[in-house]
Structure formats: C-alpha cells, structure tokens
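Novice: Can you look at this prediction? I've put the sequence above it.
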Amino acid sequence: KWFHIWQILREQKLGVLIIGEAHLDDSYKENIDTLFKRAMRLEFTPDEEAPTARAGLAFVLNRNTVEADDITTKVVVPGRAMLLKMKNVDGKNLSILGVYAPNRPYQNANFWKEIERWCRAHPRDKPDIIGGDTNFVEDAMDRLP
C-alpha cells in the first residue's frame, strides 16, 4: 500500500496526506522510512492497545512538495488525532489537525469533546485545518450498506 500512497502523492502533487486506519508501529515505520526516506516523511500515532490491528493515524509528507524536515507533531488523542505544524508554500506557519474519529455515536461525541478540551488547553496550537475521517453522517441511514 505504501508504494500506492507514494504514487498518489507524486501524481496528485500532494504535500500532506492524512491516513486513518494506519495500523502502524515503530517497526513498520522504520521499514517505510528505509524504503521512502528521500521521497516522503511519515509521522504517526498508533492505537495504544493494538497498534497494527486497528485505528492509528498517520501524516505522510511529500518531500518533493513540502519542507518535510521542518515540522513538529503533537499527539492530541492517541491513535485518533494528531497536530502537524509546518510552513506553507509562502513560509507562513500552518497547523493541521488530522483525525480518525470513532464510528460509534457515543464514542464519536466523546472524541470531539476531548478534541475541544485539548484545543482549549493548548490555545497556541489551534489548528488552521482539520482533515481526515470524521465519521459524521447526516442520517443514520447513510451508514447502511
């Protein structure tokens, strides 16, 4: 899948890609870094209980389109949300909150409350952009197969 991700980054000229259901641990990251060290940078937050089996969120940065070495990340909700700080093409600061929200309505609501609490506790880290899988649907019927 990582060769396909690199192909998407390259062909679409994307700078940053947010991946939910990343299923990564340090060993996987090390292998990916070895293969794609010059092409892309990977930052991730794993699911705490089963890192390679469920959840997990990753940012993939295209080294050809963004300054991937001048970034910082902060885990907001382990395995579910992470803040990426970088410079945009104009050299201005840009912060992106990547999310992979839970499916179940109760867990989803609690997730967004946790995000809100974190943002209030870290006002300097307010995201400019939120992206990823929010698992919001307008109608419960939209979840039916």
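Specialist: Looks like it arrived, so ask away.

Novice: switch to C-alpha atoms for all contacts and neighbour counts from now on
Specialist: OK.

Novice: All the helices of this structure, residue numbers only.
Specialist: 2-12, 26-36, 105-121 (DSSP state H).

Novice: Buried ones in the longest one, by neighbour count?
Specialist: When neighbours are counted by 16 or more other Cα atoms under 10 Å, the buried residues of helix 105-121 are found to be Asn108, Phe111, Ile115.

Novice: Which other helices and strands does it contact?
Specialist: Judged by 3 or more Cα pairs under 8 Å, 6 or more residues apart in numbering; DSSP states H and E, the packing partners of helix 105-121 are strand 72-77.

Novice: For the strand it packs on, name the packing helices and strands.
Specialist: Counting by 3+ Cα pairs under 8 Å, 6+ apart, strand 72-77 packs on strand 81-87, helix 105-121.

Novice: Now distance to Lys29 too, for these, in JSON lines please.
Specialist: Rendered in JSON lines, the data for the helices and strands packed on strand 72-77 read as follows (distance: least, Cα to Cα, whole Å):
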{"stretch": "strand 81-87", "distance to Lys29": "16"}
{"stretch": "helix 105-121", "distance to Lys29": "26"}
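
Novice: Figure out which of those is closest to Ala55.
Specialist: With respect to Ala55, and counting by Cα to Cα, the nearest of the helices and strands packed on strand 72-77 is strand 81-87 at 10.4 Å.

Novice: Please compare the first structure with the one that follows:
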Amino acid sequence: MKGRFHKGDNKWLYINQQMRDDCLAILALQETYLNATQATSLNDTFTDMLHVITSIDPNHPTAKGIVIALNKHLVKTCEVKTHDIIPGRALLITMPWYQQEELNILNMYAPNDPSTYDERTVMTPSDNQCFWEMIHNKIINLPQPDVMLGDFNIVEDSIDRIPAHLDHANAVSALRALKSHLNSQDGWHQTNPSDLTFTYSQSTRQGGLTSKIDSMFAHFGMIPFCKEWSIDPPTIHTDHEMVSVWGISTPY
C-alpha cells in the first residue's frame, strides 16, 4: 500500500469505494503505516461501511504496518477477536462466518532480505527465515489460520521471479514447514497450474524485476469451496497486484 496518501489523495477513499463496488468482504493490506488513532478515525469516517483493524510496530510507526478491513455490509464485526502476533508484521483475526462457524485469517508482511545466495558463503538465518519460524512457534497456542495471506517477500520456485533465481533456501524451507503445519495450499496455483503471473513489478529505475511475492493460502479442506481465484490491479496507487478469491466456506 505504501502509506495512506499518494500525491495528496487519501487512498482509503478508494479502498472504501472498491470494497463497496466489488462487494469485497475482507481486505488484507500491508505497508499501511496506520496507528490506532488513525484507524479509529477511519472507522468513524466510514462508520456505515468499514471496520478497520490495524497492527503497527510502535518502534517504527512510519514503516511496515498491516491492516485487515472488513465490509460491514457483508460480515459481522462486533465479535472479531484479534491476536497481534508480530506488531506491524503479522495479525491474526477470528471472526464470525457462515452459520455458527468462525474464520481465522492471518495477514502478514514478511521482511525483505537479499534473495540470492552463494553456496560458498556461510549461511546465517535471514530475517525472512526467522519470521516464518517465529510465526510457526507463536501460532501453536492460537486459533489455527484457515487463510494466510500477504506480502511474503519470498517465492518458493525460481520461475516466480524474472529474472529467475532461487531465494534463500532456509527461508523457503521455513515457509514450507509453516504451510505443512497449517495444511495450507496455494489455491491460485492449483486453479491456474500453467499460468505465469506476477504480483510485484519494479520500475525500470529500480531494476525492472518482477515476482509473485504476494500470496494467499487456504486450508486444503477449503480449496474446493474457493472460487474465482484472481490477480488484478487494485484501485489504489501501488506497485503490487491484488490476489482475491470468492466463496470461502469452512465445511471441514
């Protein structure tokens, strides 16, 4: 998201409109720089439409930050429970869903490390690797996420980057261990096994790299009930695409 404003325009006006027009029930955002006071202000401004839940790193309030925005027209917001797992980096919510069921959503903004490595170099744990290991350890005694999504700042396969290259092997292993623990699968890849689509593009000035570092994983029991996986440009100014899915239910 890269903050609330672009050239003086408040991005939350466009977020509110897109959630209303496209009937988005839940929207997970990263790099939001939104503190609790600002979130309260947004909830007061969009009181009939949005319920905004924020997580910010108090030591770095103008960096990082994640938000889960709920559409009051489509979901209940009065009984939502939150777990601020890593402030500004990982936020878990439990919310009422279909009938008497609950839905657990984990929104994450993983650290960005240098992604290539030389096997001759002594390997030390990267910030990205430590992030996945910390999440794995902290969620053991929490509601297990049905959906985990966000900006992972890592890809599991070299084909998901242009130019193609491997990411830090230990970080990839840590992410896969978390996915295995949660029985999570990438529904978009399952639905589009032969498609090559990217979610992040650098400008030519930045180097022109592209990658699929934004992902959404769902519990394997939910995958058959998730329809219309898509990667599309959002309405706000950003260098990331939006991953979306319709019709999540939890029958398992």
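Specialist: Nice, thanks for sending it over. These figures come from a predicted structure and were not determined experimentally.

Novice: returning to what we had before: of all the helices and strands packed on strand 72-77 of the first structure, which lies closest to Asn64 of the first structure?
Specialist: With Cα to Cα, the closest approach to Asn64 of the first structure among those belongs to strand 81-87: 14.1 Å.

Novice: Other residues contacting that closest one?
Specialist: Under the contact criterion Cα atoms under 8 Å, 6 or more residues apart in numbering, strand 81-87 of the first structure has outside partners 44-45, 57, 59, 67-68, 70-76, 93-101, 125, 127.

Novice: same thing but 7 Å
Specialist: Here strand 81-87 of the first structure makes contact (Cα atoms under 7 Å, 6 or more residues apart in numbering) with 57, 70-76, 93-100.

Novice: any idea which of the buried residues of helix 105-121 of the first structure is closest to Gln12 of the first structure?
Specialist: Each of the buried residues of helix 105-121 of the first structure was scored against Gln12 of the first structure by Cα to Cα, and Ile115 proved nearest at 29.9 Å.

Novice: Leaving aside the residues adjacent along the chain, what's closest to that closest one?
Specialist: Nearest non-adjacent residue to Ile115 of the first structure, counting by Cα to Cα, 6 or more residues apart in numbering: Val76, 7.1 Å away.

Novice: how close does the equivalent of the one you found over in the second structure get to Ser201 of the second structure?
Specialist: For Val76 of the first structure, the aligned position in the second structure is occupied by Ile85, per TM-score structural alignment. Plainly put, Ile85 of the second structure is 29 Å away from Ser201 of the second structure if you go by Cα to Cα, to the nearest Å.

Novice: now the strands: where do they sit in the stretch 101-250 of the second structure?
Specialist: Across the stretch 101-250 of the second structure, reading from the start of the chain, the strands by DSSP state E, counting those that start in this stretch fall at 102-109, 147-151, 161-162, 184-186, 200-201, 210-211, 214-219, 227-232, 242-246.

Novice: Redo those as a markdown table? Include mean neighbour count and distance to Leu34 of the second structure.
Specialist: As requested, those are arranged in a markdown table below (neighbours: other Cα atoms under 10 Å; distance: least, Cα to Cα, whole Å):
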| stretch | mean neighbour count | distance to Leu34 of the second structure |
| --- | --- | --- |
| strand 102-109 | 23 | 14 |
| strand 147-151 | 23 | 16 |
| strand 161-162 | 18 | 30 |
| strand 184-186 | 20 | 28 |
| strand 200-201 | 18 | 22 |
| strand 210-211 | 20 | 26 |
| strand 214-219 | 22 | 20 |
| strand 227-232 | 15 | 24 |
| strand 242-246 | 17 | 19 |
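
Novice: Save these as a markdown table, and put in distance to Ala90 of the second structure too.
Specialist: As requested, these are arranged in a markdown table below (distance: least, Cα to Cα, whole Å):
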| stretch | distance to Ala90 of the second structure |
| --- | --- |
| strand 102-109 | 4 |
| strand 147-151 | 9 |
| strand 161-162 | 24 |
| strand 184-186 | 17 |
| strand 200-201 | 20 |
| strand 210-211 | 21 |
| strand 214-219 | 14 |
| strand 227-232 | 22 |
| strand 242-246 | 18 |
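
Novice: so how far is Leu17 of the first structure from Glu30 of the first structure?
Specialist: Glu30 of the first structure is 19 Å from Leu17 of the first structure, where distance means Cα to Cα.

Novice: quick one: which of those two has more around it?
Specialist: Neighbour count, other Cα atoms under 10 Å: between Glu30 of the first structure and Leu17, Leu17 has more, with 18 against 13.

Novice: Aligned to that one, what sits in the second structure?
Specialist: With TM-score structural alignment as the criterion, Leu17 of the first structure lines up with Leu27 in the second structure.

Novice: got a list of what that match touches?
Specialist: Neighbour list for Leu27 of the second structure: Ile68, Ala69, Leu70 [criterion: Cα under 7 Å, 6+ apart].

Novice: wait, which of those is closest to His189 of the second structure?
Specialist: When these are compared against His189 of the second structure (criterion: Cα to Cα), the nearest one is Ile68, at 23.6 Å.

Novice: ok, the closest one to Glu31 of the second structure distance?
Specialist: In this view, Ile68 of the second structure and Glu31 of the second structure are 12 Å apart by Cα to Cα.
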